[in-house]
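J.: Okay, structure incoming, though there's no sequence with it:
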């Protein structure tokens, strides 16, 4: 057993080549917070989110040797969890997640969208996100809940970075519009 901190790639290699359960455990511990947050955001139930992450780890155990290195191990892990979570939602739709991690959605935009998003409560933001199309909810979850970079999101989704940027821009714009509309309805 090695005491030095190993990279994700080294840990995955140990899983693939040595069937090293300790290495898989280290990968899990290193990424569990983000993986659970993403899973929860996509399926809306903490218990089910934990099951999804565990199912994803079983997949990682079985497919580690097939990892080709075209993405980072981190992005690959998020992609596996995303795949399992979306399959779980298709089989058994669940209510979407609470508003964990939503403060960041409004924190780094410019222009009128930022003002609309900054003036809203967490509950209003969560309700507006639930009204977004699934592909917009997913991009918001990957960017602000899982805190993946745009290149990592591109790897997870299998799309170019430019597509991630445009989807994220549209998701934030549509979210701001939904919030504006909801506020107008309240003031009528």
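T.: Thanks, I have the structure now. As the structure is a computational prediction, the values presented were derived from the model and not from experiment.

J.: contacts, neighbours, all on C-alpha from now
T.: OK.

J.: which parts of stretch 164-176 are buried?
T.: Applying a neighbour-count criterion of 16 or more other CA atoms under 10 Å, the buried positions in stretch 164-176 are 164-165, 167-169, 171-176.

J.: ditto for stretch 12-32
T.: Buried residues in stretch 12-32, counted by 16+ other CA under 10 Å: 12-16, 19-20, 23-24, 26-28.

J.: how long is it end to end?
T.: 15 Å (CA to CA, to the nearest Å).

J.: who touches it?
T.: Outside stretch 12-32, the residues that touch it by CA atoms under 8 Å, 6 or more residues apart in numbering are 8, 11, 57, 61, 63-65, 73-74.

J.: one more structure, for comparison:
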């Protein structure tokens, strides 16, 4: 432990990712967390349909960021890296559990609805969509990502993203029309 004499310790909420601390080069995980956590939970809530799952996968993404070494430090967009990681964590969990899950779980209202309060009907409609459509809809409309970025984050062709967006919008329109008491689309 005597090899670090003369080097000032970085602030406690900073992460230097396994390198010698350099006060000018530290990325404050606290700043990234404070600036991105709430937005990421809202976005992942729309993807997962569960507030608890959204919180869990976003927290897991932050744990992986802290453990990733220099990779997280070198990314241009920390929030996009965290979102991609959280979506991938969710996808992995979903794949493992999909055969054992019930088709429709009762929607649990968020503990802190905040921005979601006015959107519960939309979230309920999103939950009725197939997972692939729900992911692209959430990333496009809630995360404001263009088709190309969604394609890159999910590792699917742009044409597939466009197709899922189109089908997802049509399905959402029908579901929301039915929820409002309209005749719906037959």
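T.: Nice, thanks for sending it over. All values derive from a computational prediction rather than experimental measurement.

J.: Give me the TM-score for this pair.
T.: Between these two chains, after superposing, the TM-score reads 0.62 (TM-score structural alignment, normalised by the length of structure 2); 159 aligned residues with a CA RMSD of 3.9 Å.

J.: where along structure 2 do the helices fall?
T.: Counting by DSSP state H, one finds helices in structure 2 at the ranges 29-48, 51-67, 70-74, 78-97, 120-128, 131-137, 147-154, 158-179.

J.: Distance to residue 106 of structure 2 added to those helices, as a markdown table?
T.: Output for the helices of structure 2, formatted as a markdown table (distance: least, CA to CA, whole Å):
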| stretch | distance to residue 106 of structure 2 |
| --- | --- |
| helix 29-48 | 13 |
| helix 51-67 | 12 |
| helix 70-74 | 36 |
| helix 78-97 | 17 |
| helix 120-128 | 10 |
| helix 131-137 | 16 |
| helix 147-154 | 27 |
| helix 158-179 | 16 |
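
J.: hang on, the earlier thing: show me just the buried residues among the contacts of stretch 12-32 of structure 1.
T.: With burial judged by 16+ other CA under 10 Å, the buried subset of those is 8, 11, 57, 61, 64, 73-74.

J.: From those, pick the one nearest residue 186 of structure 1.
T.: Using CA to CA, residue 74 comes nearest to residue 186 of structure 1 of those, at 42.4 Å.

J.: Which residue in structure 2 aligns with that closest one?
T.: Matched by TM-score structural alignment, residue 74 of structure 1 corresponds to residue 79 in structure 2.

J.: Setting the sequence-adjacent residues aside, check what's closest to that match.
T.: Once flanking residues are discounted, residue 79 of structure 2 sits nearest to residue 36: 6.2 Å by CA to CA, 6 or more residues apart in numbering.

J.: corresponding residue for the one you found in structure 1?
T.: Looks like residue 36 of structure 2 aligns to residue 31 there (TM-score structural alignment).

J.: And residue 167 of structure 2, by the same measure?
T.: Aligning on TM-score structural alignment places residue 167 of structure 2 opposite residue 170 in structure 1.

J.: Name the nearest residue to that match, ignoring sequence neighbours.
T.: Using CA to CA, 6+ apart and skipping the chain neighbours, the partner closest in space to residue 170 of structure 1 is residue 136 (7.9 Å).

J.: how close does the aligned partner of the one you found in structure 2 get to residue 11 of structure 2?
T.: For residue 136 of structure 1, the aligned residue in structure 2 is residue 133 (criterion: TM-score structural alignment). Residue 133 of structure 2 is 42 Å from residue 11 of structure 2, where distance means CA to CA.
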